[in-house]
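> Attaching a predicted model along with its sequence, questions to come.
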Amino acid sequence: AFVAALIAGEKAAFHEWEAAPYFEGCLPVEVMAERGPETLRHGPLKPFGLTDPHAPERKPYAVVQLRQDNKLGTLFNMVGFQTKLKHGEQLRVFRTIPGLQHAEFARLGGVHRNTFLNSPKLLDASLRLAAMPRLRFSGQITGCEGYVESAAIGLLAGRFAAAERLGEPIALPPATTAHGALLNHITGGHVDAIEAGPRSFQPMNVNFGLFPPLAEGIRRAGAARTLAKKQALSARALGDLEIWIGRHPAAAAE
């Protein structure tokens, strides 16, 4: 009933200037619901791994994560519930969730718009504007997604600016590290075309798909292979990062 209500609920219309594709990692809750009745419980309502200590044999079908938003514990955020539902519809639909029938909503949801540069075409490898190198960009506007990722790109921009000011060579982080993989996506990740047709640069969280492949394959199958691959990529990244930040100057010189 909840999924059906989400889909049927009245949505606010987009303005002409708002017509932009959604970021896959931050979809409105009703858009996810439209993809199938099971989609939400494999996304923001994922219950897997949660056990009720009072009834461990009873597994929840779906859960809503409430994140405390103030010190008093009187405000809680419904995680993953960005939406284009009109305010009246939000009150009606969200109160169909068990436990929220009598909830007071201090602030209702919405959808935010991200503005970002077409960085692969506009920025150089050290995040400078190619047409005006005295300007350097960092953070979310460069085309990364996430708080940690934005901070990481800000850190790199600061290091690059400091090195340039001191007349030192700019050392880019290895592409095998999370910093380097994300930087490489931002400054060189534009895909002009794919088999399905034209495609443009889109913001992205850091993920293992951005890392260069391992030199040697993983001789395992299924979930064990996936886990071993991620562990190997992580170990390689940490080792290369230590060299980059100068903890092993002899190894770096080699």
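Received, thanks.
> from here on, contacts and neighbour counts on C-alpha atoms
Will do.
> Okay, helices next: where are they in this protein?
Remark: helices assigned in the chain by DSSP state H are 2-8, 29-34, 87-94, 119-122, 147-165, 178-188, 222-244, 249-253.
> The structure to be compared is supplied as follows:
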Amino acid sequence: MTEKQPIHVIGGGLAGTEAAWQIAQAGVPVILHEMRPNHLSQAHHTGELAELVCSNSFGAKATDRAAGLLHEELRQLGSIIIGKADEHNVPAGGALAVDRAVFSRNLTETLDAHPLIELRRDEVHQIPPDGITVLTTGPLTTYNLADDLQRFTGMEYMSFFDAASPIVVGESINFDIAFRASRYDKGDADYINCPMTKEQYLNFWREICAAEQAELKDFERETAKFFEACLPIEEMAKRGEDTMRYGPLKPVGLFDPRKKAELGDDPIEARKFKIQNCYAVVQLRQEDKAGQLWNMVGFQTNLRWGEQTRVFRMIPGLEDAEFVRMGVMHRNTFINAPQLLYPTLQFKQRPTLLAAGQLTGTEGYTAAAAGGWLAGTNAARLALGLATVKLPVTTMMGSLFEFISSAEPKHFQPMPPNFGILPELPVKIRSKQERYGKYRDRALADLAGWRDSQLTEAICS
């Protein structure tokens, strides 16, 4: 048997890590190119594979939620990203969150130890002219490679701006004010909550609207667009007095357990207390396994670091907060996938070139892993002389890749997993929870049937 030529995967983020693993598990050699730590991007801090830049949360765990369904589909397909996320999870109520340092380090060690994976620490400036290649360079694709991709496609990139939240030392939080609880009691009091009165909230809102933002440096201000699912907190505040209260600072579903004994079972007094003292609530989510670091939920920002310290210390309970990482903002770029890609994630111009991750216009960690799984699987199948596959559109994965490959190109914007892109159920169901449960049941049943029929070929040799 002739020796297989290695497949090149360019980019060691979530999508690239998943793609390289699936290729190697199929028995095909792979070279994974990652420029870090020799060349760091504007957002990364380490040289580890699959570094989580913005948050340590993969989204809701419940399978009747879009993110949770995507998690489960990937589990059923043997995703290494979700497998390691499950292994290194930290308490986060109803969300799947991880100790990001341990998560990335373990993935790096696991891939580096695989006999069919060669990890090259180099920067790739051009798309390899031949052979099978998977592009997973993410939202911060280097300018040289972006220029080469633009020449290859004949199209301009599109871009938006993404941001990361500050991280606070747990010991610096004032627990005379802050309290532990999960919204609607999901989980085990996994979040730290900082309640605000109406007066405190309005003062905070005015200051955050007036705070000075950081310069965008070499970003193109004129074309800057924010992705709606990851708005900087100051941009959210500027949209109106109550916008934050209906977003990450919503006070619903939370109650200070210390007040329960004090107020007793009187519902009127309890409601009065919540209205007076919990006009808005800032939540912090556990960042590491030991619970020493806490991420400010929804506080991705581009404020100057000094302004972040000044304004965020106005939050009750964070008066003396020690920040180990300030919020940052960076450019995200993505291709016009509807014009360029098949739902198999192959380029129409060159089917031996595939792409995955945020570069393709999917949004979120789990979606990046899903794209890596499909691109890696199809790259391996090409190398083995098998037909490429696309997932059923009734699955979250299948509907997401169908959307990015068939949306209106003129108005294409990054898409996170959501139930709105799934085909409608044969019978309309009024209850949202019941409807989402039916979507889940159909997706997992169809995925199981597809997996048994489409992936039964022995692709390892």
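It's in. Remember, it's a predicted structure, so these values are computed and weren't measured experimentally.
> circling back to that earlier point, a markdown table for the helices of structure 1, including distance to Phe48 of structure 1?
What follows is the helices of structure 1, written out as a markdown table (distance: least, CA to CA, whole Å):
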| stretch | distance to Phe48 of structure 1 |
| --- | --- |
| helix 2-8 | 19 |
| helix 29-34 | 18 |
| helix 87-94 | 22 |
| helix 119-122 | 37 |
| helix 147-165 | 25 |
| helix 178-188 | 27 |
| helix 222-244 | 17 |
| helix 249-253 | 43 |
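> most packed of those?
Greatest average neighbour count among the helices of structure 1 goes to helix 178-188 (a mean of 22), per mean count of other CA atoms under 10 Å.
> That one vs structure 2, average offset?
For helix 178-188 of structure 1, the mean deviation from structure 2 after alignment is 0.9 Å (mean CA distance after the TM-score superposition for structure 1).
> and of the helices of structure 1, who's closest to Val79 of structure 1?
Closest to Val79 of structure 1 of the helices of structure 1 is helix 29-34 (CA to CA; 10.3 Å).
> Leaving out the residues flanking it, which one is nearest to the residue nearest in space to the middle of structure 1?
A centroid search over structure 1 (CA atoms, centre = their mean) returns Asn205, at 3.7 Å, as the residue closest to the centre. Counting by CA to CA, 6 or more residues apart in numbering, Glu145 is the residue found nearest to Asn205 of structure 1 once chain neighbours are left out, at 4.8 Å.
> Now do the contacts for the one you found.
Listed by CA atoms under 8 Å, 6 or more residues apart in numbering, the contact set of Glu145 of structure 1 reads Pro203, Met204, Asn205, Val206.
> go on, Asp446 of structure 2?
Pro392, Thr394, Thr395.
> what about structure 1, which of those hold up?
Conservation of the contacts of Asp446 of structure 2 in structure 1, assessed by both residues aligned by TM-score structural alignment, their matches' CA atoms under 8 Å: retained contacts are Pro392, Thr394, Thr395.
> Going by neighbour count, which of these comes out on top?
With neighbours defined as other CA atoms under 10 Å, the most crowded of the kept ones among the contacts of Asp446 of structure 2 is Thr395; it has 25 neighbours.
> so it touches Leu422, yeah?
Yes. If you go by CA atoms under 8 Å, Thr395 of structure 2 and Leu422 touch, sitting 7.4 Å apart.
> what lines up against Asn118 of structure 1 once you look at structure 2?
Matched to structure 2 by TM-score structural alignment, Asn118 of structure 1 sits across from Asn336.
> which residues in structure 2 does the strand of greatest length in structure 1 align to?
Assignment by DSSP state E gives strand 132-136 as the longest strand of structure 1. Alignment of strand 132-136 of structure 1 against structure 2: residues 350-354, by TM-score structural alignment.
> Need the contact partners of the matching stretch.
So stretch 350-354 of structure 2 is contacted by Gly131, Ile132, Thr133, Val134, Leu135, Leu345, Gln346, Phe347, Ala375, Ala379, Leu382 (CA under 8 Å, 6+ apart).
> and these, which are buried?
Ile132, Thr133, Val134, Leu135, Leu345, Gln346, Phe347, Ala375, Ala379, Leu382 (16 or more other CA atoms under 10 Å).
> Tabulate these (JSON lines), appending distance to His330 of structure 2.
Compiled in JSON lines, those are given as follows (distance: CA to CA, whole Å):
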{"residue": "Ile132", "distance to His330 of structure 2": "30"}
{"residue": "Thr133", "distance to His330 of structure 2": "26"}
{"residue": "Val134", "distance to His330 of structure 2": "24"}
{"residue": "Leu135", "distance to His330 of structure 2": "20"}
{"residue": "Leu345", "distance to His330 of structure 2": "25"}
{"residue": "Gln346", "distance to His330 of structure 2": "27"}
{"residue": "Phe347", "distance to His330 of structure 2": "27"}
{"residue": "Ala375", "distance to His330 of structure 2": "26"}
{"residue": "Ala379", "distance to His330 of structure 2": "30"}
{"residue": "Leu382", "distance to His330 of structure 2": "35"}
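> Mind listing what's buried along the one helix or strand Gly68 of structure 2 maps to?
Using DSSP states H and E, the element containing Gly68 of structure 2 is helix 66-76. Residues of helix 66-76 of structure 2 classed as buried by neighbour count (16+ other CA under 10 Å): Ala66, Ala67, Gly68, Leu69, Leu70, His71, Glu72, Glu73, Leu74.
> Could you find the closest non-adjacent residue to the counterpart of Pro98 of structure 1 in structure 2?
When structure 2 is aligned by TM-score structural alignment, the residue opposite Pro98 of structure 1 is Pro316. Closest residue in space to Pro316 of structure 2, ignoring its immediate chain neighbours: Cys194 at 5.8 Å, by CA to CA, 6+ apart.
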